[in-house]
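J.: I'd like to go over a predicted model; first the sequence, then the structure.
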Amino acid sequence: MNQKQLLRPVADAAALSAPLANYNTADAVEFLNTLELQRAAETLAALSLPRAVKMLEAPELHRSGELVAALPPARAAALLGLMADDRATDIVHELDEEERARLIPLLGNEARQTIQKLLSYPPNTAGALMTTEFVAVPATWTVAQTLQHIRQVERTRETVYAIYVLDPANQQLQQVVTMRRLITGLPEESILDVAQVNPPVMVDAQMDQEDVARLIRRHDLLAIPVVDAQQHMLGIVTVDDILDALIEESTEDAHKFGGMEALDKPYMQIGFFEMLRKRAGWLSVLFVGEMLTASAMQHYEDELARAVVLTLFIPLIMSSGGNSGSQATSLLIRSLALRELRLRDWWKVALREVPTGMVLGAILGCLAIVRIVIWQLGGFHDYGEHWILLAITIGAALVGIVTFGSLSGSMLPFILKRLGFDPASASAPFVATLVDVTGLVIYFSIAAMILHGTLL
């Protein structure tokens, strides 16, 4: 887009911003998301700097990076410089190398250094999520001095609900004071007198965001300090930032669990060919896997020719094994994500899933036997003179297949995690494909044992 198109006369700017005049920030963001990129960028350029900053800071705003890239460089740099450091860094992350090289030199020294520092931390870590805009005061201050300082800086801080008390000698984090304790303290009291009793909870910049979230939840915090090896404060991770990050991560896991690559944009903003690329890879892998199912059936072609009745129950057998495997995988992925289980617990899970699978298989097997008996005696279908043996075969096969499905579905997340992959990659379709192939082998092996000398 030609950037000169964004330099509208005042009348045009007023016309562009008019639709947002009566909207709060959330509604204005939703409206901006409905506009085409060029129109959205023109509207953003027409807004006052404070209003535009609020909208860009909203995590619900789509195409933030594209919008900033479409603005005139001076305007884009001004907005990034006024934004919260962590959110500005997120937007810079979305820009390509050329756009970064164009915009970062235009930022003020402090903003530029902060953003470059935050960009250096690995994704999904405390360092990548943190903001450097926090309230910190020396331990020698009084309550009155601290309150006066907050009045002066509160507009430039991410949050003022936690005040971080630093040792004036070495600048190490010494204590944390909540706003509630601060305003209930006497003006002449030392800031340390109203600080919390327990040592402050802090994290390393390299800590994974899931571990950060767990600490925030465990200690019921609104923000958690990020420190270096000498306990010097680097920044804070706020609860809203960690929630946004975890929502994004859970969305990625949901996509992976559905058997596709994670989408990095809202569904309606994904191009046709990009959507094909995201879905075709895994779908092709699963298709190749299902070819093994066809190969397994070809291996038992003679048995199928002699006992065609066995084919009637193949869908039942395959779906039951896949369903049990998907259940176990879902449970284990969630438990591993919440750290309810560790890799070393795999054998405990195996000992638990084997009897669970056997009982579940027995339940399904009994239901299958009852169904065959009712259909045979009720005259709905004739399964032949050996229908009792057929019913026993189906029941026994379901016990074996559901047990195998539960065991393999529970072990696969452990294997992937041990190999360094995301356990969410153990998608339900992937587990179902695995169990389909082995399920046929189990089914026909049991049929060969029970029906040998009769149907086979």
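T.: Yep, that arrived.
J.: C-alpha from now on. contacts and neighbour counts both.
T.: Noted.
J.: Which stretches in the stretch 251-400 of the chain count as strands?
T.: Counting by DSSP state E, counting those that start in this stretch, the stretch 251-400 of the chain forms no strands at all.
J.: And here is the other one:
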Amino acid sequence: MTDAAIASRLGHEHVADIVEFLNGKTAEEATGVVSHMPLKWAVEVLDQPQFHDACEVIEALPQEKAVGILEGMSADRAADVLRWIEEPAKGRLRDALSPEAQVAIDHLLTYPEGTAGALMTTEFVSVPSNWTVQQTLDHIREVERSRETVYAIYVLSPGTRRLVNTVSLRRLISGNPGDSILSVANPYTPITVPPNLPQEEVARTISKYDFLAVPVVDTTGHVLGIVTVDDVIDAMIEEQTEDVQRMGGMEAIDEPYLEISFKEMIKKRAGWLCILFISEMFTASAMQFFSDELEKAIVLALFIPLVMSSGGNSGSQATSLIIRALALHQVRLRDWWRVALRELPTGITLGTILGVIGIIRIVVWQQTGLFDYGEYWKLLAVTIGAALIGIVTFGSLAGSLMPFLLKRLGFDPASASAPFIATLVDVTGIVIYFSVAWLFLHGTIL
């Protein structure tokens, strides 16, 4: 089927289905299909953040059509696309845009990625505060097609054009046509965000006030743009994906899994694996330090995987809980001591539960003849139980405090990946295990 035929068939599909279809094609194939779409369809498709190859398609299309699509797209999406197109193609496309589009896109590109300014769109509906409800409704009918959304109307001072108040679309259509626009405005001071606010804080504001959009206002009170809830959701999904990948012990990947090249996959994963492998060498060094004890009581080696994995698992649990709590502002940096006081008894209790299970396991195996742990099996059981309490408690404390340390040093707390915590607890777990073993078994099998 030709590209023109495919484009014609896709014209009857929902835009989300069209994007999903094109994402299954190569950038070259997607470009061929988009090139045969009417301009209105192409704008709608490339305006979707879920479309992976937007930059490649825009760069490969004939300049006239590419410029037409960019000017038809929402300003924030067009800025995102141009941000990742390299020169000289980027400059050529920008220069071909209308002066209004250039100003809007250039303005958005000045804000750092991941901030309210980078997320916002400059296409919103605003009216003077001396207008009536009817004038506002008439204005919306005139400009609706050129605005990304009409979730709310932003009421500005006629003279200074500073934000006075906001009016929800629902309150607007329920107002009397002849009444002042301010008569249907919100009864509270407008909720706004500054342009440099991190996108996580923007998302928290939208969630707290149950907004569909929030205005971005500068220090002089002028509206720079609005951040819509759909843009926030897209940004947070991307951010959470990166955090999950970091917690898994690898660099963040921007592309879908099946589209990542073999070279890129190795590049993203090898570095962290090498760091973790080198870290695990300290575990081997710790075990070598206790090699004499292992020679005297080889039975201790049987339980090394058991006690080490328990500490790593408890540390990973604590890390996951604290990273989420920090992200949701349920805890702050100053709360580290409160977290430590909470995790200490938690770790002791969890360690005790695992210790009891470990002791029961040794007793059952010894009494049923499944394995003979020797003359001092009872002391061995107590050793395993006590070691589990110590290692799980340390794992819980280390796992809960590591995100605080990384955040204090300016790193992303998600970098406290589960493998990293597990490696840390492995090294210290060996020391704790053999120290407890020497304490309980010295003079017997040691």
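T.: In hand now; what should we look at? Worth saying up front: this structure is predicted, and the values here are computed from it rather than measured.
J.: Can you give me the TM-score here?
T.: TM-score of the superposed chains, computed with TM-score structural alignment, normalised by the length of structure 2, equals 0.99; 446 aligned residues with a C-alpha RMSD of 1.1 Å.
J.: Might one say that Ala203 of structure 2 is in contact with Val232?
T.: Yes. Ala203 of structure 2 is within contact range of Val232, at 5.9 Å (criterion: C-alpha atoms under 8 Å).
J.: Please name the nearest non-neighbouring residue to the counterpart of Gly289 of structure 1 in structure 2.
T.: Gly289 of structure 1 maps onto Ser279 of structure 2 when the alignment is built from TM-score structural alignment. Of all residues not flanking Ser279 of structure 2 in the chain, Thr423 sits nearest, at 6.6 Å (C-alpha to C-alpha, 6 or more residues apart in numbering).
J.: how deep is the one you found tucked in, by neighbour count?
T.: For Thr423 of structure 2, the neighbour count with other C-alpha atoms under 10 Å is 24.
J.: Now do the same contact list for the counterpart of Ala340 of structure 2 in structure 1.
T.: Using TM-score structural alignment as the criterion, Ala340 of structure 2 maps onto Ala350 of structure 1. By C-alpha atoms under 8 Å, 6 or more residues apart in numbering, Ala350 of structure 1 lies in contact with Leu407, Ser410, Met411.
J.: I'd like to know which of those are part of strands.
T.: Within the contacts of Ala350 of structure 1, no residue falls in strands by DSSP state E.
J.: The stretch 51-200 of structure 1: helices as residue ranges?
T.: 64-70, 73-82, 85-94, 97-103, 109-119, 126-129, 143-153, 179-184 (DSSP state H, counting those that start in this stretch).
J.: and of these, who's closest to Gln298 of structure 1?
T.: helix 85-94 (50.0 Å; C-alpha to C-alpha).
J.: State the span of structure 2 onto which that closest one is aligned.
T.: Alignment of helix 85-94 of structure 1 against structure 2: residues 75-84, by TM-score structural alignment.
J.: again with stretch 241-261 of structure 1
T.: The aligned range for stretch 241-261 of structure 1 is 231-251, by TM-score structural alignment.
J.: With stretch 216-229 of structure 1 instead?
T.: The aligned range for stretch 216-229 of structure 1 in structure 2 is 206-219, by TM-score structural alignment.
J.: buried sites along the matching stretch?
T.: For stretch 206-219 of structure 2, burial by neighbour count (16 or more other C-alpha atoms under 10 Å) applies to Ile206, Phe211, Leu212, Ala213, Val214, Pro215, Val216, Val217, Asp218.
J.: and the fifth one, what is it in contact with?
T.: What it means is Val214 of structure 2. Ile191, Thr192, Val193, Ile206, Ile226, Val227, Thr228.
J.: any idea which of those is closest to Phe124 of structure 2?
T.: Using C-alpha to C-alpha, Ile226 is the member of the contacts of Val214 of structure 2 that sits closest to Phe124 of structure 2, with 6.9 Å.
J.: contacting residues for the closest one?
T.: With contact set as C-alpha under 8 Å, 6+ apart, Ile226 of structure 2 has these partners: Met120, Thr121, Thr122, Glu123, Phe124, Ala213, Val214, Pro215, Val216.
J.: Pipe the residues you listed into a markdown table and attach distance to Thr26 of structure 2 per row.
T.: Listed next are the contacts of Ile226 of structure 2 as a markdown table, based on distance: C-alpha to C-alpha, whole Å:
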| residue | distance to Thr26 of structure 2 |
| --- | --- |
| Met120 | 30 |
| Thr121 | 29 |
| Thr122 | 32 |
| Glu123 | 32 |
| Phe124 | 34 |
| Ala213 | 34 |
| Val214 | 36 |
| Pro215 | 37 |
| Val216 | 37 |
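J.: sorry, back to before: right, and the residue nearest to Ser279 of structure 2 touches Ile278 too?
T.: No. Using C-alpha under 8 Å, Thr423 of structure 2 is not in contact with Ile278; the gap is 9.8 Å.
J.: Glu59 of structure 2: neighbour count?
T.: 19.
J.: and it, what pairs with it in structure 1?
T.: So, by TM-score structural alignment, Glu59 of structure 2 is matched to Ala69.
J.: Just give the number of residues close to the closest residue to that match other than its chain neighbours.
T.: Spatial nearest neighbour of Ala69 of structure 1, excluding adjacent residues (C-alpha to C-alpha, 6+ apart): Glu99 at 6.6 Å. Number of residues near Glu99 of structure 1 (other C-alpha under 10 Å) recorded here: 17.
J.: repeat for Ile372 of structure 1
T.: 22.
J.: Give the equivalent position in structure 2 for it.
T.: By TM-score structural alignment, Ile372 of structure 1 lines up with Ile362.
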